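Colleague: pasted the sequence and its predicted model underneath.
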Amino acid sequence: MIVRMLVILLWLPLQAAAQGFAGLGSDADGFAVPTPDPVFDFPQDHGAHPDYRIEWWYLTANLTGPDGTAYGVQWTLFRSALAPETREGWSDPQVWFAHAAVTTPEEHFVTERVARGGVGQAGVSVQPFEAWIDDWQMAGPSFDALTLTARGGDFAYDLTLQATGPLVFHGENGFSVKSAQGQASYYYSQPFYEVAGTLTLPQGEIPVTGSAWLDREWSSQPLAETQSGWDWFSLSFDTGDKLMGFLLREDDGASFSSATWIAADGTTTAYPNGAFTAQPRDWSEVAGREVPTEWAVQLPDKGIDVTVTALNPNAWMAVSIPYWEGPVTVEGSHTGHGYLEMTGYE
């Protein structure tokens, strides 16, 4: 999703902080806002949209080593605008930051980078595609064929990604509504990457293969003032079908949901608020707080009734504004794997 927007608070005006989670319900004065019936222009829309306040290139991967051990990888580049324009040099109002993580059944490695726009330290170009911050890079001849690299103090990865299916558009042809009040984003994904490469962990290099899911999203006011956090699921089933679903939690205990069913051939079905449900089944103490790490997830229209369980309950993203994100397993009416992101648990 998403939203993954928790970290944006670092770069929003201070007076916005009380308006929705991480200030993301604050007024978008001066910025462009998403409207229904979008017309996407590729490859240009794989690049940045500086007239919108927030944007991200967000990849998660479920990988397996030679001995069958499961791993998760995250690579995210965020753009946040202080003003809807670009300028050369340090006065550029575009701010970039990034997160990279590797999750194993026993450990979770994470680091972050921050950069100012206008000086070449971070950015996105589209022909050929390249998204970068410092020496972290997601790049290739096209959006369908990419190399992904990042490193932290105690981990690194070098992966190749090849798309085997089409782009997927969420909501109403890419217009993704986030609240009953109508806040929205533009949101599409490439959930069909096959992955191969190498993880470098304290125990050495590990060859891995698997699959990856890349989310693209941009907006200026994606949340309502009353929304305090979210739970986002990307699930890949052994049948080849996939499911994206999220809950945006309200201050009063209610929630707003949305989902996209992605058939194995890439055709989609969008589901409105209430069709997708997710209920916590078990909680873990993580970084001094209680976080749900086992969920009952249902989409009755597709016969989905599954238990989603964290591979490692301690997949806490200890970054400037922390959150939980990690790989999950899926059991029940369908089996498979995926990723879970949770914010707003304090």
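Modeller: Thanks, I have it.

Colleague: all contacts plus neighbour counts: C-alpha atoms, from now on.
Modeller: Will do.

Colleague: Thr239 reaches Ala264, doesn't it?
Modeller: Yes. Judged on Cα atoms under 8 Å, Thr239 makes contact with Ala264 at a distance of 7.4 Å.

Colleague: these two: which is more packed in?
Modeller: Ala264 (16 against 11; other Cα atoms under 10 Å).

Colleague: what's the distance between that one and Ala270?
Modeller: Using Cα to Cα, to the nearest Å, we find Ala264 at a distance of 15 Å from Ala270.

Colleague: now swap in Pro191 and tell me
Modeller: Distance from Pro191 to Ala270, by Cα to Cα: 15 Å.

Colleague: same thing with Thr160?
Modeller: 30 Å.

Colleague: and Glu205, by the same measure?
Modeller: In terms of Cα to Cα, Glu205 sits 41 Å off from Ala270.

Colleague: between those two, which one's more packed in?
Modeller: Ala270 (18 against 13).

Colleague: now the residue nearest to Gly152 when sequence neighbours are not counted: which helix or strand?
Modeller: Excluding its sequence neighbours, the residue lying closest to Gly152 (Cα to Cα, 6 or more residues apart in numbering) is Thr111, at 5.8 Å. Element membership for Thr111, per DSSP states H and E: strand 108-116.

Colleague: also this one, for the comparison:
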Amino acid sequence: MVILVLFLLASLAPWRFIGPSAEAGEFRKALPGYAFAFPRDHYSHDEFRTEWWYYTGRLRAENGEEYGYQLTFFRSGLTEVQANPSRWAVRNLYLAHFAVSDIPRKTFRYFERIGRGAVGQAGASENEFRVWIGNWGVTGDGIHQRLTAKEGDFTLNLILVAKKPPVVHGRDGVSQKGPGRGQASHYYSLTRLAAEGTLNVRGKEHKVAGLTWMDHEFGSTQLHPNQVGWDWFGLQFDDDTELMLYSIRNADGSYSAGTWVAADGEPVRLRKKDFSIQVLDRWQSPRTKGTYPIRWRIRVPSLRLEVTVTPAFPDQELDTEKSTQVIYWEGAVMGEGRRRGRQVTPSGYVEMTGYAGPFKKKP
């Protein structure tokens, strides 16, 4: 079992986009024509190899202090299901990341977990919206959700309420990530969830309220071996619109795309040619020596949108050696800009991978 887990972790990148896999043949591929149906598609999709439920948010405490958080759950289907009907049989491996950005103090803490899908240790239901590893979890019906996570003197307990319907990204039910058939995912977001609850930071409990972004993605083989990293932006604007952009870094960047969501929830699909992301500054991690973009100018000419995005503070890097074995940057951001001549203010999260070394299988 230990060797199986180590092999799985060494050959898989189960986070924002799913890495190359030679063992994914027995799983269903993400192909055009998939018809999303809710609430069913909030649940687990065990016929696909990899799946994740991703939450990030900006929260304000009663004393005015601001915090960011990330809570992400990953499911990885094992390639050889045990024939033994024992309750100890393992069909899925579960991993999770929990991070808190203390913006006033510019401090960042993160935690990671791994659990087997057996004897109640961890799981994701195919029959209801429930995902958990120990006392970290999400439950709900999609419109209403509850998030919980506790690690040491950090505790998150939030009630989320969706203010917009789910937004499906890509075309014909798939978000293409590479040139090959099935190098794609089924990907949707809840881009504006009202959040309310408590956040315990270093033993001090705060009543908090704010906004959360949820992504849910599932597939079996997404990235081409030559793709070495990506940048992802999830921005919520003060005019009730949202913007998601991803840019996969390879020779031509041809699988970069995005979605703009209007105030009424109507999505507008964006292709690579529809937007630009200009790096304005960089930061080097003192631990991993990875050098990350740290300030950006984003332009979407068709929307007459131009914004500058900056992290709440630079050091929001995770080194997940104990779970997904990936070094990545995922942090709270803020910004300023204009859309159609009117001032707009974005806040949200950015994720970057491949800057502390390209993704590839570990030997």
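Modeller: Cool, got the structure. Computed from a predicted structure; not experimentally measured.

Colleague: TM-score for these two?
Modeller: Between these two chains, after superposing, the TM-score reads 0.89 (TM-score structural alignment, normalised by the length of structure 1); 333 aligned residues with a Cα RMSD of 2.4 Å.

Colleague: still on that earlier bit, whichever helix or strand comes after the strand holding Thr111 of structure 1 vs strand 108-116, what angle?
Modeller: Using DSSP H and E, the next helix or strand after strand 108-116 of structure 1 towards the C-terminus is strand 122-126. Going by axes from the mean of the first three to the mean of the last three Cα atoms, to 10 degrees, strand 122-126 of structure 1 is angled at 90 degrees with respect to strand 108-116.

Colleague: strand 122-126 of structure 1 vs structure 2, average distance?
Modeller: Compared with structure 2 after fitting, strand 122-126 of structure 1 has a mean deviation of 2.7 Å; criterion: mean Cα distance after the TM-score superposition for structure 1.

Colleague: who does that strand touch, helix- and strand-wise?
Modeller: strand 129-133 (3 or more Cα pairs under 8 Å, 6 or more residues apart in numbering; DSSP states H and E).

Colleague: report the distance from the strand it packs on to the chain centre.
Modeller: 17 Å (Cα atoms, centre = their mean, to the nearest Å).

Colleague: who's in contact with it?
Modeller: 46, 77, 96-98, 113-115, 121-125, 137-143 (Cα atoms under 8 Å, 6 or more residues apart in numbering).

Colleague: what's the match for Gln74 of structure 1 in structure 2?
Modeller: Aligned by TM-score structural alignment, Gln74 of structure 1 pairs with Gln70 of structure 2.

Colleague: now do that match: how many residues are near it, please.
Modeller: Gln70 of structure 2: 21 neighbours (other Cα under 10 Å).

Colleague: equivalent analysis for Phe237 of structure 1, please.
Modeller: With other Cα under 10 Å as criterion, Phe237 of structure 1 counts 17.

Colleague: quick one: it from Leu161 of structure 1, how far?
Modeller: From Phe237 of structure 1 to Leu161 of structure 1 the distance is 19 Å (Cα to Cα).

Colleague: show me what the host helix or strand of Asn200 of structure 2 packs onto, helices and strands only.
Modeller: Using DSSP H and E, Asn200 of structure 2 falls within strand 184-201. Applying 3+ Cα pairs under 8 Å, 6+ apart, one finds that strand 184-201 of structure 2 contacts strand 154-162, strand 167-168, strand 175-176, strand 204-219.

Colleague: please work out which of those strands is packed deepest.
Modeller: strand 175-176 (a mean of 26; mean count of other Cα atoms under 10 Å).

Colleague: contacts for that one?
Modeller: So strand 175-176 of structure 2 is contacted by 169-170, 183-187, 222, 255 (Cα under 8 Å, 6+ apart).

Colleague: kindly report the same for stretch 317-333 of structure 1.
Modeller: 6-7, 61-62, 71-72, 99, 103, 110-112, 235, 237, 303-312, 315-316, 335-345.

Colleague: and that stretch, end to end?
Modeller: Start-to-end, stretch 317-333 of structure 1 (Cα to Cα) is 30 Å.
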